[in-house]
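J.: Structural data only, the sequence is not supplied:
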């Protein structure tokens, strides 16, 4: 038995069992490899079983569902459709929804539709020329004429009436507009009117006057608003005549504007025209509406001097959509300071009764001196002197 156990080393009772010697780096490597193998096995065992998919069967099911949906009746449309989305900066509200008491403007100009309603409200005073540029001609408001540039609406809708207005000192209180005509005929009288009358007085230049462009620039730099006096056919024409290039009732009714264009081209930077004589034309039921329509097309004011009781100018302007103003009192029918002052006092009473009044005069020396003194006194009594455009009826003002 001893020989049997000795080769196995079992016959030595004091010999201990030992692990074989292993290097430390090999041991770390063996542990890392074992960790990787164990993790891979765990992931493989935990992986879900993939579902077997029949692609052709699923496609057939989708096609069958689509055919069934097409066979069903369509649901009724809602009674009110949702409004389409508007581009940024545009309004979906129609123009009619704007407040009718507020002025409106289309911007950008000369466009329509939603884009043309980008800006719903504006201040009409913003169209006026800056005071420092009041003697500059706005080329957008002119078109070529044989005698000179003719006034016309700009492509963006602005009118000479809008741009060449003089701004009133106040829109409140008892307001009076005074128009002094006949300028350009007498150089001395013109100089007195431009230099001595307050800026709020409106100056009217005769189409047959001299040096009109020079006087226009000086008057505008002084702050005055301007009108052009238009020679129009009076009763008794041609024995009674306002001069060359008179616009006759026959030509106006036939819309022959050669003489009108001659007068309009003699001056620039004016808000409108006033009649010089013209009782025959203003009382003609065909001529006056035609003239009012032409003035409205050009964006000009028409001031009736009030000397003819038969004038149809107010109704004609209203029908044509033209800007209109009518004088209440002729101030200097008599060239006497006392008479002029009495007429001015009557003008003040008219203004206090109705809140406003318009008086017209000519550039005589006595008229200019009396007007200047009376205006200073009237302003001390609370009367506000304003340009004639401030008292005009403008159908385009909203």
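T.: Arrived safely, thanks for sending. Source: prediction; values computed, not measured. Numbering: from 1, shown residues only.
J.: For the rest of this, base every contact and every neighbour count on C-alpha atoms.
T.: OK.
J.: after the helix ranked longest in the chain comes which helix or strand?
T.: Of all segments of type helix in the chain, defined using DSSP state H, the longest is helix 24-46. Per DSSP states H and E, the first helix or strand lying C-terminal to helix 24-46 is helix 55-71.
J.: how about residue 231, secondary structure?
T.: Following DSSP: H, G, I helix; E, B strand; the rest coil, the label given to residue 231 is strand.
J.: Neighbours of it, how many?
T.: 25 (other CA atoms under 10 Å).
J.: who are the neighbours in contact with the nearest residue to residue 326 once chain neighbours are set aside?
T.: Nearest non-adjacent residue to residue 326, counting by CA to CA, 6 or more residues apart in numbering: residue 304, 4.8 Å away. Contacts for residue 304 (CA atoms under 8 Å, 6 or more residues apart in numbering) come out as 274, 275, 313, 324, 325, 326, 327.
J.: ok, now with 7 Å
T.: 274, 275, 313, 325, 326, 327 (CA atoms under 7 Å, 6 or more residues apart in numbering).
J.: returning to what we had before: buried residues, the longest helix of the chain. List them.
T.: Of the residues in helix 24-46, none count as buried by neighbour count, 16 or more other CA atoms under 10 Å.
J.: same for it, what does it pack against?
T.: Applying 3 or more CA pairs under 7 Å, 6 or more residues apart in numbering; DSSP states H and E, we find helix 24-46 packed against no helix or strand.
J.: What lies in contact with it?
T.: With CA under 7 Å, 6+ apart, helix 24-46 has no contacts at all.
J.: Could you name the specific helix or strand carrying residue 216?
T.: helix 212-221.
J.: Which other helices and strands does that helix contact?
T.: Secondary elements touching helix 212-221 (3+ CA pairs under 7 Å, 6+ apart): none.
J.: before we go on, here's another structure to hold up against the first:
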């Protein structure tokens, strides 16, 4: 019996000592797929595009916006919207080029919208094609160097570039947004304050018979004045709708836009395809139309440019 017990203990020890080991986990990190590259161009080399696999693309980097034109603080009125008969509004939506759904959301507003498309984003070509097929107003949203050091994105126009490099980079960006009838700046608080750089960029704009919208990301911007001096149809932004991206902040800026337009007869606002911006626009645009405000393409307000800035 003792012999049998010993045999059992020996067998159990053998099994415990030779238990199969779990298979080692594969520690080789999978390489993230590279993001799409823009069409090849001579200058400048494109910063690498990040891979975009999320259904909701991350927001495009932006600058801290300067204060809008100084008027009294405007709270959304509790009652009926102030009447706007004869008052015209131009709505520009920047930073497009990453999502086709943005176009559908903006079309649902049932008013003219000017679509500003970044030239080298993941879906720039598809977005441009759809905008043109549906007959919307299209402009090229040119990435330009900011003061903050933030990355303005692929194909950015930089102050360090030579005149030839700036010219070529502008040509390449415009070629990536075929059918654009105008241009505005993405970021650019540094470049738009540099008269020599802007004169070069606007020289290309003039050659293509385009107009220029100064987004005024800097109070020191000379873009509008340079455009006028070159005989280019031009305008300036009055209000950023979503510098405060909360629903309350966007709603306040929307009513600020209406107030500026009532004072001047017309006003230009820039927004972005953020969910909160689209939510507020879906609520406020119909109310503004009912109150008599007229939404028009940006190109309709170019003749107002000289009156919009004191």
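T.: Okay, I see it. What you see is a predicted model; the values in this text were computed from it and never measured.
J.: Can you pull the TM-score for these?
T.: With the length set by TM-score structural alignment, normalised by the length of structure 2, the two chains reach a TM-score of 0.67; 224 aligned residues with a CA RMSD of 2.3 Å.
J.: Counterpart of the residue nearest to residue 326 of structure 1 over in structure 2?
T.: Taking TM-score structural alignment, residue 304 of structure 1 has residue 214 as its aligned residue in structure 2.
J.: same deal with residue 198 of structure 1?
T.: Looks like residue 198 of structure 1 aligns to residue 110 there (TM-score structural alignment).
J.: Could you look up the SS state of residue 361 of structure 1?
T.: strand.
J.: which residue in structure 2 lines up with it?
T.: By TM-score structural alignment, residue 361 of structure 1 lines up with residue 271.
J.: The helix holding residue 216 of structure 1: average distance to aligned residues in structure 2?
T.: Compared with structure 2 after fitting, helix 212-221 of structure 1 has a mean deviation of 2.8 Å; criterion: mean CA distance after the TM-score superposition for structure 1.
J.: Aligned to residue 97 of structure 2, what sits in structure 1?
T.: Per TM-score structural alignment, residue 97 of structure 2 is aligned with residue 184.
J.: Does that match touch residue 212 like I think?
T.: Yes - contact between residue 184 of structure 1 and residue 212 holds when scored by CA atoms under 7 Å: they sit 6.2 Å apart.
J.: Would you map the helices across the stretch 151-300 of structure 1?
T.: 160-163, 187-196, 212-221, 249-253, 258-264, 279-282, 287-298 (DSSP state H, counting those that start in this stretch).
J.: Strands along the stretch 1-150 of structure 2, start to end?
T.: 88-96, 114-117, 137-144 (DSSP state E, counting those that start in this stretch).
J.: Same list (the ones you listed) but as JSON lines, adding distance to residue 151 of structure 2.
T.: As requested, the strands of the stretch 1-150 of structure 2 are arranged in JSON lines below (distance: least, CA to CA, whole Å):
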{"stretch": "strand 88-96", "distance to residue 151 of structure 2": "14"}
{"stretch": "strand 114-117", "distance to residue 151 of structure 2": "17"}
{"stretch": "strand 137-144", "distance to residue 151 of structure 2": "9"}
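J.: how near is the match of residue 198 of structure 1 to residue 259 of structure 2?
T.: 22 Å (CA to CA, to the nearest Å).
J.: These two: who's more crowded?
T.: residue 259 (20 against 12).
J.: Spell out the secondary structure type for the equivalent of that one over in structure 1.
T.: Using TM-score structural alignment, the partner of residue 259 of structure 2 in structure 1 is residue 349. Secondary structure state of residue 349 of structure 1, per three-state DSSP, is helix.
J.: Distance of residue 349 of structure 1 relative to residue 46 of structure 1?
T.: Separation of residue 349 of structure 1 from residue 46 of structure 1 (CA to CA): 108 Å.
J.: and what of residue 225 of structure 1?
T.: Distance from residue 225 of structure 1 to residue 46 of structure 1, by CA to CA: 97 Å.
J.: How about residue 62 of structure 1?
T.: For residue 62 of structure 1, the distance to residue 46 of structure 1 - CA to CA - is 33 Å.
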